[in-house]
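Student: Give me a 3D structure for the following:
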Amino acid sequence: MTDDSHIISRIIAHMNKDHVHNLEDYLVVYSHVDSEIAKRNPTLETLSLSSMTISYIDMHGTKCFIRIPFEPTLQSYRDSRNKLVEMAQKAAAKRGFSEYLINDIPFKFKDWITVFLFISLYIFAYDPSILQYLIGDQLLNLSSDVQSYIMDYHITVFRTILIIHCLEAIVILYPLLRKFRMSTLKKMTCLLLCMMEGMVFLSSFKVAVDEAQNPKKPKN
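Tutor: This next block holds a predicted model:
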């Protein structure tokens, strides 16, 4: 059997840098550590063919160590990646999360346009005189019938859009934000953007989900 123990340090460094949330899941699911305590600096300390050891800081500030066995025992350290991924998927699923994490708010140039349009609708609903000025004789000079139609229904249109976007934010986006463990502040920002953009923001977030689940492999 080829000795591949030289990759242990690389695996440990990678887990501690990019997969802290998975270490937290391991502690909660496989060692029944309280979920709030498991968030306190979970660190992969050691890795062997039979187990891994993860540390965390308890409520008294004491560093605690938990050994989590591998079942069955690994045949080589190169098998550890698949094993850690498998354990991460199962642990995250039991907690109602994804094994992947999304930290960045997907906001691109097209989002600025959509937000601008939504804010414009809000301003027109708040102060219809501004809309009347834009569509009236002073600027666009629309026909009186068109002006009357716009002024009669623009508030209804704005309210309908807002209700639909709020439903999309609550029913579709919020479960995704929770599943991918976005921080509270960023979660609120995403919900606000969805209330303004609706499906435009949802499509951007789903692209971010796809990128998280199918990361591009670094070139050698």
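Student: Going by C-alpha atoms from here, please, whenever you check contacts or count neighbours.
Tutor: Fine.
Student: Show the end-to-end separation of stretch 34-53, please.
Tutor: In stretch 34-53, first residue to last residue: 17 Å (Cα to Cα, to the nearest Å).
Student: Next: stretch 38-54.
Tutor: From its first residue to its last, stretch 38-54 covers 10 Å (Cα to Cα).
Student: Alongside the first, I'd like the structure of this one:
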Amino acid sequence: MDASAARIAEHMNKDHQLALIDYLVVYGHVVHLDESSPAITNVDLEKVSIDYVSKNRAATFTIKWKDATEDEVIEVKEWSDIKAKLIAMAKYAAHKQGYAHTRLTQVFGPPFAYLIVAYPTLVLLAINSYDPTILPRIFGNDALFLKLVSYLPQAVPSAYSLFVEYSRKIGLVLYALHTIEIFKYTLPVLRKYRASKSVAWKWILMHFVEGFPVIGRLREATH
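Tutor: Sure, this is the predicted structure:
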């Protein structure tokens, strides 16, 4: 491999494993692929060769540029064309499977002000919706907690009592809406961008607690 080919192979193998997987699945019709195995071993002005493992067997698949269907119909005539060809192939191969050509790996948490104000309120709403006696059982006989409460204006405990009284009704409606939003928007986006389980569950949990503000952050993370 000459220097140009080596640079392309190193870059793709290090930073674009997802594209290599998609090339093998769509162009090579490879099944039972070990997704950690694909690696470009040769690239020139005519083709790219990818080594991989499937069903515990090593193999090589070669894609000729002239045979690689993609929407931009890029011809490889010189080394500078290969990058554009690989990107177009990655987009095409991902789209054919119903995916985006990039993977969602980031989790954007809420702004600090939202975290310290809205999150505690929404968590309290969830707890009181489930069982309004949980918190009194935990803190009702705690001397320090009762002393702190005694310093609060009378309006605060009164407002909290009202909050507890209507928590179940508010919570049922609010978290039902959040759940619908998750199934209608968040889950499809997480699938499209092939988020890992750990990343996906963080987004789902945030959406269940927060609701629609998560949609804006998810859009930011996928664009």
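Student: And the TM-score between them?
Tutor: Remark: TM-score between the superposed chains equals 0.80 [TM-score structural alignment, normalised by the length of the first structure]; 201 aligned residues with a Cα RMSD of 2.7 Å.
Student: Strands along the second structure, start to end?
Tutor: In the second structure, the segments counted as strands under DSSP state E are 39-43, 47-54, 57-64.
Student: Out of those strands, the one nearest Tyr119 of the second structure is which?
Tutor: With Cα to Cα as the measure, strand 39-43 is the member of these nearest Tyr119 of the second structure (44.2 Å).
Student: how close does the longest helix along the first structure sit to the second structure?
Tutor: The single longest helix within the first structure, with elements called by DSSP state H, is helix 144-167. Aligned to the second structure and superposed, helix 144-167 of the first structure gives a mean residue distance of 3.2 Å (mean Cα distance after the TM-score superposition for the first structure).
Student: picking that back up, now for the strands of the second structure, which one comes closest to Pro153 of the second structure?
Tutor: strand 39-43 (66.2 Å).
Student: how about the closest one, which residues of the first structure does it hit?
Tutor: Matched against the first structure by TM-score structural alignment, strand 39-43 of the second structure falls on residues 43-47.
Student: circling back to that earlier point, in TSV: the strands of the second structure, plus mean neighbour count and distance to Leu218 of the second structure.
Tutor: Compiled in TSV, the strands of the second structure are given as follows (neighbours: other Cα atoms under 10 Å; distance: least, Cα to Cα, whole Å):
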stretch	mean neighbour count	distance to Leu218 of the second structure
strand 39-43	20	31
strand 47-54	19	33
strand 57-64	14	35
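Student: Figure out which of those is closest to Val199 of the second structure.
Tutor: strand 39-43 (25.2 Å).
Student: any idea how far that closest one is from the chain center?
Tutor: Relative to its parent chain, strand 39-43 of the second structure has a centroid offset of 29 Å by Cα atoms, centre = their mean, to the nearest Å.
Student: before we move on, what about stretch 103-113 of the first structure?
Tutor: The answer for stretch 103-113 of the first structure is 14 Å, by Cα atoms, centre = their mean.
Student: Tell me the buried residues in it?
Tutor: For stretch 103-113 of the first structure, a neighbour-count test (16 or more other Cα atoms under 10 Å) marks 105-106, 111 as buried.
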